[in-house]
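1. please find the sequence and the predicted model below.
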Amino acid sequence: MMYRLFIVSLIIALSGCSSVRESMTESVTGWFGDKDNVEPPAKLVDFKETVPVSRRWSASVGSDSKKLYVRLQPRVDGDRIYAAGAKGRVSAFDVNTGDLLWQVDTGLPLRGGPGSGDGLVLLGTADAEVIALNRDTGEERWRVKVSSEVLAAPSAAEGIAVARSIDGRIYGFSSDTGKRVWIYDSRVPVLTLRGTSAPVITNGGVIAGLANGKLVALLLKNGSVMWESRIAIPSGRSEIERIVDIDADPIVANGVVHVATYQGNVATVALENGRGLWNRKMSSHAGIGADNNVLYVTDENSEVWALDRRNGSSYWKLDKLRARKLSAPTAFGEYIVVGDLEGYVHFLDRKSGAFAARLRVGNSPIVAAPIVAGDTLFISSSGGELTALRIGG
C-alpha cells in the first residue's frame, strides 16, 4: 500500500493538471489493486464494553473521497463545525444540534481544509487555489492561485492567512484581501507521501513540518525564519528508504512542539528556539494526539502508543488493531479514540489502552482524526458522512 502512495506522489509531482493527476492516481490504484502483498487487517476481537456511546446527529457533507487519498478534516470554530466534500460542497452546522447553518457548492476539487480564523473559512484545491469564504454566510471573500495542489488545511490569525502547497511552499496572505504578503520555499525530495501537515499558527508564529524531515518556525507577519529543527535524517540507498515526511500535524502546547515523521522519529522540541528535548525512533504518517501529560501516536503499523510527553517513554501500546489503517488518535474524556478502514470507531481506556467501546458509523474508511467540541466527538468518513457522538445514552 505504501508503495502505491509513493508512486502516486511522484506522478502528481510531475503532472501539472489536476484532472491528469487524479486520473493517473486512479490508474496507479488499478495497477496495484488486489496484488499488494500487505499484511491483512487484524480481525476485531470481542470485549465487554465499559462505556455506552450514542449518536447525537449525522449529516452528509459531500462526495466520496476514498479514491483520492485526501484528508478533509472538519474544523470546529466556536459553536459551529465546518465540513467539506471533495467535489466542492462546504457546509456549516451547529455543533450542538446539527442544524445546517449554510451550505455552498463551490464546484471546486477541494483537497485541503476546512480551516478557519479571522472570520474566514479557508480551503485548498487540487487546482492550486486557496479559497476564503465568509464564516457566517459561506459567501466567497477571495480566491488566490498558488504553485501547486493544497492538501493541508489553511488557517488564519492576526490578519494573515497561511496555506501550504505540496511543492514545499508556505504562503502568507492578507486575510482581508487575499493579497500575498510573504512566501517560504523548502526543497521537496524526489519521492514523498501523498499528504502534507497543516501549518499551525501560535504566538505570532507559524510551525510547519516539512517533507525533508525538518520542522520550521516562521514569523507570522512576514514569513522570516525563526528557527529550523532537524527531526529525522534521511537514510538508506533508495529514495523510498529515504522518505522522512512530516505528514502528521504538529501539536503545540505548554511551550513545546510535538511532531512525528514517517520512517523517522517522534520528537519534542522547544517552541522558543527549536532545541530538541527528546526523540524516539518511531514511524508515523497517520498522526498524533495529546492530553496534558501523554502523547498518543498511531504508528505505520496501526499500533497505538501512549508516551510520556516529558521524555517519550512508553506507558502502553495497543497492537490488536494492526493494519487497520487507523486515524490519528484523539483524547476524549477518559478515552482515546481512533477510526479505521471499515468505518469502526474504537474507544480505548486512556490509562491502559484497553478496549472500552466500539461503534460503526458507516462502511467507509475514517482517515481524518476525530474532532472534539465539549462533550461531543465528531467523526468524518471518506464516504462523505459527518457523525456526532457522545458518551452516554
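-> Yep, that arrived.
2. use CA for all of it now, contacts and neighbours both
-> Noted.
3. how many residues are close by Ile7?
-> 19 (other C-alpha atoms under 10 Å).
4. then it would be within a strand, right?
-> No - following the definition DSSP: H, G, I helix; E, B strand; the rest coil, Ile7 is helix and is not counted among the residues of a strand.
5. give me the number of residues near Ser27?
-> Residues contacting Ser27 under the criterion other C-alpha under 10 Å number 13.
6. help me confirm that it is found in a strand?
-> No - read with three-state DSSP, Ser27 is helix and lies in no strand.
7. list the residues that contact it.
-> By C-alpha atoms under 8 Å, 6 or more residues apart in numbering, the contact list for Ser27 is empty.
8. distance of it relative to Ile11?
-> The spacing between Ser27 and Ile11, counted by C-alpha to C-alpha, to the nearest Å, is 11 Å.
9. now do Val304
-> Taking C-alpha to C-alpha as the criterion, Val304 is separated from Ile11 by 31 Å.
10. which one's more surrounded, the two?
-> Under the criterion of other C-alpha under 10 Å, the comparison of Val304 against Ile11 puts Val304 first, with 27 against 18.
11. which non-adjacent residue is nearest the more buried one?
-> Once flanking residues are discounted, Val304 sits nearest to Thr298: 4.7 Å by C-alpha to C-alpha, 6 or more residues apart in numbering.
12. got the contact list for that neighbour?
-> Thr298 sits next to 284, 286-288, 304-305, 326-329 when contact means C-alpha under 8 Å, 6+ apart.
13. those in strands, which ones?
-> Residues from the contacts of Thr298 lying in strands, with DSSP state E as the criterion: 287-288, 304-305.
14. just put those residues in a markdown table and tack on distance to Ser155.
-> Rendered in a markdown table, the data for these read as follows (distance: C-alpha to C-alpha, whole Å):
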| residue | distance to Ser155 |
| --- | --- |
| Gly287 | 19 |
| Ile288 | 19 |
| Val304 | 28 |
| Trp305 | 29 |
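15. which of the residues you listed sits closest to Asp319?
-> Distance to Asp319, by C-alpha to C-alpha, is smallest for Val304 among these, at 6.8 Å.
16. the closest one contacts Asp319, correct?
-> Yes - Val304 is within contact range of Asp319, at 6.8 Å (criterion: C-alpha atoms under 8 Å).
17. here's the one I want to compare it with:
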Amino acid sequence: MHSRHWFKSLLITACAAALAACASTNDRVLPDASGEAKPDVVWRINLGEGPGVTYTRLKAAVDGDTVYAVDTGGTVTAVELASGDRLWTKDLEQPILGGVSFKDDQLFVSLREGTLVALSTDDGSEQWRAMLPSEAVAQAAADEQRVFIQTVDGRVTALERDTGAQAWSYEAGMPVLSVRGTGTPLITDRLVITGYATGKLVALDKVLGIPRWDIRLGVPDGRSELERLVDVDGSPVSDGRIIFAAAYHGKVAAVSEMGETIWQEEGSTYTSPELALGSVYLTLDDDSIQAYDMMTGAKAWLQTELMGRGLGQVTATGTYLAVGDEEGYVHFISQVDGGIEGRIMLRPRPLHINYPHQPEATNWRLSRGRDFGIRSNMLDTDEGLLVYTNAGDLALIELR
C-alpha cells in the first residue's frame, strides 16, 4: 500500500511538472502583429553552415547590386542582390568567425585560427593573408590605405591594405572575465573608435595607433566577476557628427568626435545602437527595445511584448525596425511608437509532422542540435531586408 501511494504521488508530481512546462511554453505565445507591415520573401538560398548553435554573428556585406556572405565552414559567396543568383564561391578551407566586410575592390574575412584574408570582389581570388594576435569575431573596417580589426584579446590591429603588413597594434588591459565578443571599429577622418571589455569607448589615432581619448560607459560593480561584466560588445555608430555607443551593465551615450559626452542614459545591451528618424534604437539585454531621442537622450518609448524571445540587434528598414529572435521570426516594429506591425517566420520546411491546435513554431522543434533562430545582424538594402538565419539561409524580404 505504501509503495502504491508513493507511485501515485510521483505520478501527480510528474503531471504537474508537465503542465507547468506546457504553461511555460504557452507563455511565449506571439503578441499580435496584424499591422500595416506585410513582409514577403523575394528569394532565399542556403549558403551552407550558418552560425548554428555557436555564438557567432556572420553579418553579410552589400556593395551596390552584390551581396557578399560567408558560412562557418569557410565558404565566401557573392550573390546578386535582386535575384539571389550565385555569382561566385570561394572556399577558404578554414572555419570563418567574423563575417565579411569590403572596401572598394577588396573583401576582408577573419578565420578561426587568427588570420585575416583579403579577397578580390571580382572573383574571390585571394590577395593576401595576415596573422592576427588572436581570433576576431567581428567584421574588420577599412579606409583607403588600411584595414582595422579588433581581436578577442583586446587588441586593435591596423594592416596595410595592399600587402597585409602590420602598421600598428594597440592593446588594452582585459578584465578576468568578459563576454566573448567585440564590435567593428568605427573609422572617421582621424580616429579608429572601438569599445572594450573594460566598459570604455576608446578613440585611437588612425595613423599612429595611440589613444586620443576614452569615455567610460560601464563601471564594474558587484561581488562576482559575472556581476562586474561591462563589455562594449556592439559597434559604435555615427550620424556624421555624433558617435553613439552602449555597454552591457552600462549606459548608452552620445559622444562628440572630440571625446565630449553629450548625453548618457541607462541601456544595458550586447548589441549596437541603430539610428533612424532622429532616434537611437537599442535592443536591451532583457529583450525589450528602447527608443531614445538622438539629440537629448530622452526616452521616447519602450517595447516589452517581445521580452524573453532572444532578440538580436534592431535594423531600420523604411519606417520600421526589424528584429529577429531565437525561434526564427522577424518582427517589424513601428519607429514612431514601438507597436508591432508585422511578422514573418524564416525557417526551413518542417522536419516533423504538424501538431494540431499547436503554435506554428512547434512544427520546427529543434532537432540534432540545429538552431533555426536569427542571430546575425540584418541589412537594409535598396531591394529589401537581408536576413541570415542560424540554419545558413540567406533571404531577401520586402515589405508591402
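-> Sure, I can see it. Keep in mind the model is a prediction, meaning the values are calculated, not measured.
18. tell me which element the counterpart of Gly353 of the first structure in the second structure is part of?
-> Structural correspondence for Gly353 of the first structure with respect to the second structure (TM-score structural alignment): Gly338. Secondary structure from DSSP states H and E places Gly338 of the second structure outside every helix and strand.
19. and for Gly338 of the second structure, the neighbour number?
-> The number of residues near Gly338 of the second structure, taken as other C-alpha under 10 Å, comes to 20.
20. ditto for Asn292 of the first structure
-> 9.
21. is it true that the match of Gly353 of the first structure touches Lys299?
-> No - judged on C-alpha under 8 Å, Gly338 of the second structure makes no contact with Lys299 at a distance of 11.9 Å.
22. which residues in the first structure form helices?
-> Listed from the start of the chain, the first structure has helices (DSSP state H) covering 2-14, 18-32.
23. highest neighbour count among the ones in strands among the contacts of Thr298 of the first structure?
-> Neighbour counts for those peak at Gly287, which has 29 neighbours (criterion: other C-alpha under 10 Å).
24. the second structure: which residue goes with that one?
-> Residue mapping for Gly287 of the first structure onto the second structure gives Ser272, with TM-score structural alignment as the criterion.
25. which one is its match nearest to, not counting chain neighbours?
-> Distances taken as C-alpha to C-alpha, 6+ apart place Gly234 nearest to Ser272 of the second structure, at 4.1 Å, with adjacent residues excluded.
26. could you count how many residues lie near the one you found?
-> When neighbours are counted by other C-alpha under 10 Å, Gly234 of the second structure comes out with 25.
27. check the gap between it and Arg86 of the second structure for me.
-> For Gly234 of the second structure, the distance to Arg86 of the second structure equals 30 Å [C-alpha to C-alpha].
28. relative to Ile215 of the second structure, how far out is the counterpart of Gly213 of the first structure in the second structure?
-> Residue correspondence to the second structure (TM-score structural alignment): Gly213 of the first structure is matched to Gly199. According to C-alpha to C-alpha, Gly199 of the second structure and Ile215 of the second structure sit 9 Å apart.
29. who has more neighbours, these two?
-> Each of Gly199 of the second structure and Ile215 had its neighbours counted (other C-alpha under 10 Å), and the higher figure belongs to Gly199 (26 against 16).
30. residue contacts, the more buried one?
-> Residues 216-220, 230-232, 247-248, 250 are the ones in contact with Gly199 of the second structure under the rule C-alpha under 8 Å, 6+ apart.
31. and what of Met294 of the second structure?
-> If you count contacts by C-alpha under 8 Å, 6+ apart, then Met294 of the second structure has 254, 275, 278-280 around it.
32. same question, Arg155 of the second structure
-> For Arg155 of the second structure, the contact set (C-alpha under 8 Å, 6+ apart) comprises 133, 169-172.
33. could I get those as a markdown table with distance to Gly98 of the second structure and neighbour count?
-> A markdown table is the format used below for the contacts of Arg155 of the second structure (distance: C-alpha to C-alpha, whole Å; neighbours: other C-alpha atoms under 10 Å):
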| residue | distance to Gly98 of the second structure | neighbour count |
| --- | --- | --- |
| Pro133 | 15 | 17 |
| Ser169 | 19 | 18 |
| Tyr170 | 20 | 15 |
| Glu171 | 19 | 15 |
| Ala172 | 20 | 13 |
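34. what is the nearest of these to Pro39 of the second structure?
-> Nearest to Pro39 of the second structure, judged by C-alpha to C-alpha, of those is Pro133 at 42.8 Å.
35. what's the matching range in the second structure for stretch 184-195 of the first structure?
-> Using TM-score structural alignment, stretch 184-195 of the first structure pairs with 170-181 in the second structure.
36. how many neighbours does the equivalent of Thr56 of the second structure over in the first structure have?
-> For Thr56 of the second structure, the aligned position in the first structure is occupied by Val70, per TM-score structural alignment. Here the number of neighbours of Val70 of the first structure (other C-alpha under 10 Å) works out to 19.
37. okay, the helices of the first structure in CSV with distance to Glu385 of the first structure next?
-> Supplementary listing: the helices of the first structure in CSV, determined by distance: least, C-alpha to C-alpha, whole Å:
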stretch, distance to Glu385 of the first structure
helix 2-14, 24
helix 18-32, 22
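38. go through the ones you listed and pick out the most buried.
-> When you average the neighbours per residue for each of the helices of the first structure (mean count of other C-alpha atoms under 10 Å), helix 2-14 leads with a mean of 18.
39. list the helices and strands it packs on?
-> Applying 3 or more C-alpha pairs under 8 Å, 6 or more residues apart in numbering; DSSP states H and E, one finds that helix 2-14 of the first structure makes contact with helix 18-32.
40. where in the second structure does the helix it packs on fall?
-> Going by TM-score structural alignment, helix 18-32 of the first structure lines up with nothing in the second structure.
41. sorry, back to before: closest one to Ser58 of the first structure out of the contacts of Thr298 of the first structure, please.
-> The closest of the contacts of Thr298 of the first structure, once distances to Ser58 of the first structure are taken by C-alpha to C-alpha, is Ser327, at 19.4 Å.
42. need the counterpart of the closest one in the second structure.
-> Mapped onto the second structure by TM-score structural alignment, Ser327 of the first structure lines up with Gly312.
43. and what of Ile131 of the first structure?
-> Correspondence of Ile131 of the first structure to the second structure, assessed by TM-score structural alignment: Val117.
44. run a quick neighbour tally on the corresponding residue of the second structure for Pro154 of the first structure.
-> Applying TM-score structural alignment, one finds that Pro154 of the first structure aligns to Ala140 in the second structure. Here the neighbour count serves as a burial measure; for Ala140 of the second structure (other C-alpha under 10 Å) it reads 27.
45. with the one 5 residues further on instead?
-> As a burial measure, Gln145 of the second structure scores 10 neighbours (other C-alpha under 10 Å).
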